[in-house]
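Visitor: From the sequence below, what's the structure:
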Amino acid sequence: MSNEILFLSGFLIFILALLLLDLGVFNKKDSAVSLKQAGLMSVFIILLSLGFYIVLTYFGHQIHGIDSIERLQEVVAKHKHPIKIIPDNLEHSIMLYNKNLGLEFLTGYLVEYALSIDNIFVILLVFSGFGVAPRNYHRVLFWGIFGAIVMRFLFIFIGAALIQKFEWIMYVFGAFLIYTGVKMFIDRNKEDEIDPQHHPVVKFAQKHFKVHNQFVGNKFFVVIDGIKKMTPLFLVLIIVEFTDLIFAVDSIPAIFSITKDPYIVFFSNIFAIIGLRSMFFLLAGIVNKFRFLKIGLAALLTFIGLKMIFHHYLDDNGFTTSHSLIVIVSILFLSIATSLMFPEKKPHNIES
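Guide: Below you'll find the model as predicted:
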């Protein structure tokens, strides 16, 4: 247990350092994030994520303090890793375990990243619906990370405890993801809208708190006539957090189909969340060009749901983490490639 606490503490300190770096690089001036800044930070986070994958591939066994065949067998059985332990060869067994752990992280990271892209659509609608100035986008997204980390931590470790105690929950998660995937496919062409005046968060805040009626620079709170009031920017932050909470309900069960190890689920989630905050500024202007992405995400959720329901059958027939990774990458590649090959045709105005 001490190894797990130490590893998790070190990871959280590392993430805090990344956020401070992000704050120092992006938030020095009260200005919009440039494409160059967003690109550099996105590449940096992706490289760090791949570096963490390499760390897990060689030192993943250190998370749970695996130093014997008995301990390895205990961890593999608890988290249901699809590997075969060689009883008289600890070194080789650990190598297989670490390799699979790295693949689980990479696959979970990719799934979370892909599903979070859909989140960008909603955040863009929120920003435009509330009239948030582009120079304040980063401030809202940056502080939104902290709430997201806390919520994901609670969701993941509570979810892992429930799965350990009630394995049938996997079937519930699977059915829910299939339902979500089918619904996403049916609603793929539906136009989403944000009504600032009638949004539940806005109505609740106006009823229970003092809310200022206009933006005041990049401030979340302002004092007027001796009364402290929320600004619309703080309401936007709450809505972004609420949106992330809704998306977590889909994405976290999806990653539990890849790995039952809550630490790997948490690590992959956090790297994807941080990466997508910087990726937001790159994708914001072009995300609508991926016309088949919704179909790809719907297929992805459906596949993961089916995998959760039939996991015993798939495990017995040798369906490994590598196979999951191949299927997921193929779905995403096809949806993006077809979007670029067959862009949506816009009607031309014909002048008579």
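Visitor: Going by C-alpha atoms from here, please, whenever you check contacts or count neighbours.
Guide: OK.
Visitor: And Ile326, how far from Lys183?
Guide: Distance, Ile326 to Lys183, by CA to CA, to the nearest Å: 24 Å.
Visitor: and this one, so I can compare the two:
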Amino acid sequence: MDTSAVVWWATIAGIVGLLAFDYFFHVRKAHVPTISEAAVWSGLYVGIAVLFGVGVLVLAGPATGAEYFAGYLTEKALSVDNLFVFLVIMTSFRVPRADQQKVLLFGIVFSLIARTGFILLGAALINTFAWVFYLFGLVLLITAGNILRPRDSENRSPENIVVRLARGLFRTSEHYDGDKLFTVRDGKRMMTPMLLVMVAIGGTDIMFALDSIPAIFGLTQNVYVVFTATAFSLLGLRQLYFLLDGLLDRLVYLSYGLAAILAFIGVKLILHALHENNVPFINEGQPVNVVEIGTGLSLVVIIGVLVVTVIASLVSPKGRAVNIVSAARRHATEYLTCEVDPEVREDVFRRLLAEEAQLRRLPEKYRARIREEEKLMTLLERAHAEHDARVASSP
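Guide: Here you go, the predicted model:
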């Protein structure tokens, strides 16, 4: 599939236009999106991605179309998993909910820029060194193993080396000033936590790119397909964050599914590298006669694994318990530290009450474990005490 410069520039202009539309019509004015708003716009962006894929299927043929959809689904699944880390970062930095949209859009734009750079680098390496497929396959197998490591949101630090460096070099404020990146305190200009959280998001985006780009190159080496599948998987991620709020933590088996997919693609890459082998110490530099995994089979495996892991997560009692506990912890933290708008705080507290009611309806074995979590119980007690104090002091 040869892509003309006109098609490239038209595609880039369309993606930039969608991002600009997102900013000026949704993000510029700080607000908390409703579920219906998030659902409509998430569906719209997915629809655009699917229509684009149908266009690729018609104009470039079934093989290229299958490569696009396999790449899009893989990158979308990885993006959903990345939302968990975004959630941890914004909770740790106590970002007011109305301002989270701007942080997410910045993360999407930075991620798109970073991944574009990695795509160009990856394409150059593949065209120059055939052994890069071995390296990419190994990276994916290691990443698959790392994904299976337990993730504890309470112990995860959002402060990567870039954030620590920024704190050390520049004055930073402990308080937000709306969605401003800089503020003036006691006559001194300093950074706000809003800028720091964007730095944290940007730093994690670079790490995400190191995982996702080898994955999609394992499905297709067509640079245009790699770029568009990656770009469309990121578009709409902001809306998806608010749509999946309360479900992100419930997808308890998604990490197993992603690990299986990345390991599968890693094996696929290594088999392809063996088939194209020119490394002197492997089979004396001659290609190895091995079975290669086709794009059609890859697409079936990716869809099948995602469907199984998502359904298993949603119907499992463990998933329901984890979801409720995580939501209660998050809303108690928001009530105590993040929100200043009285209406938003009251809405957060109502959600917390609803989640506590669901906790009491869980099977005893889960309730017993929850009662043993001292930090969680203390957090809930503090939220109730502060709410009672506010009600008592209100006229």
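Visitor: Please name the residues that touch the aligned residue in the second structure for His138 of the first structure.
Guide: Counting by TM-score structural alignment, His138 of the first structure corresponds to Gln101 in the second structure. By CA atoms under 8 Å, 6 or more residues apart in numbering, the residues touching Gln101 of the second structure are 27, 30, 238.
Visitor: that's a helix at Leu297 of the first structure, yeah?
Guide: Yes - counting by DSSP: H, G, I helix; E, B strand; the rest coil, Leu297 of the first structure is part of a helix.
Visitor: and the alignment partner in the second structure of it, how many neighbours?
Guide: Under the alignment (TM-score structural alignment), Leu297 of the first structure maps onto Leu258 of the second structure. For Leu258 of the second structure, the neighbour count with other CA atoms under 10 Å is 23.
Visitor: Hmm, Ala144 and Leu258 of the second structure touching each other?
Guide: Yes - under the criterion of CA atoms under 8 Å, Leu258 of the second structure makes contact with Ala144 at 7.3 Å.
Visitor: Check what contacts stretch 326-341 of the first structure and list those residues.
Guide: 107, 111, 114, 289-293, 295-297, 299-300.
Visitor: That stretch: average distance to aligned residues in the second structure?
Guide: In this overlay with the second structure, the average offset of stretch 326-341 of the first structure from its partner residues is 1.1 Å by mean CA distance after the TM-score superposition for the first structure.
Visitor: that older thread, so which of the contacts of Gln101 of the second structure is surrounded by the most neighbours?
Guide: Arg238 leads the contacts of Gln101 of the second structure on contacts (other CA under 10 Å) with 24 neighbours.
Visitor: What's the match for that residue in the first structure?
Guide: Arg238 of the second structure maps onto Arg277 in the first structure, by TM-score structural alignment.
Visitor: Repeat that for Asn146 of the second structure.
Guide: By TM-score structural alignment, Asn146 of the second structure lines up with Lys183.
Visitor: who touches the corresponding residue of the first structure for Ser42 of the second structure in this structure?
Guide: In the first structure, Ser42 of the second structure lines up with Ser42, judged by TM-score structural alignment. Residues near Ser42 of the first structure by CA under 8 Å, 6+ apart: 275-276, 278-279.
Visitor: so where is the host helix or strand of Lys375 of the second structure in the first structure?
Guide: In the assignment (DSSP states H and E), Lys375 of the second structure maps to helix 374-393. Against the first structure, there is no aligned range for helix 374-393 of the second structure (TM-score structural alignment).
Visitor: In TSV, list the contacts of stretch 326-341 of the first structure along with distance to Val150 of the first structure.
Guide: Converted to TSV, those look like this (distance: CA to CA, whole Å):
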residue	distance to Val150 of the first structure
Thr107	22
Val111	20
Ala114	21
Lys289	33
Phe290	31
Arg291	33
Phe292	32
Leu293	29
Ile295	30
Gly296	29
Leu297	25
Ala299	29
Leu300	26
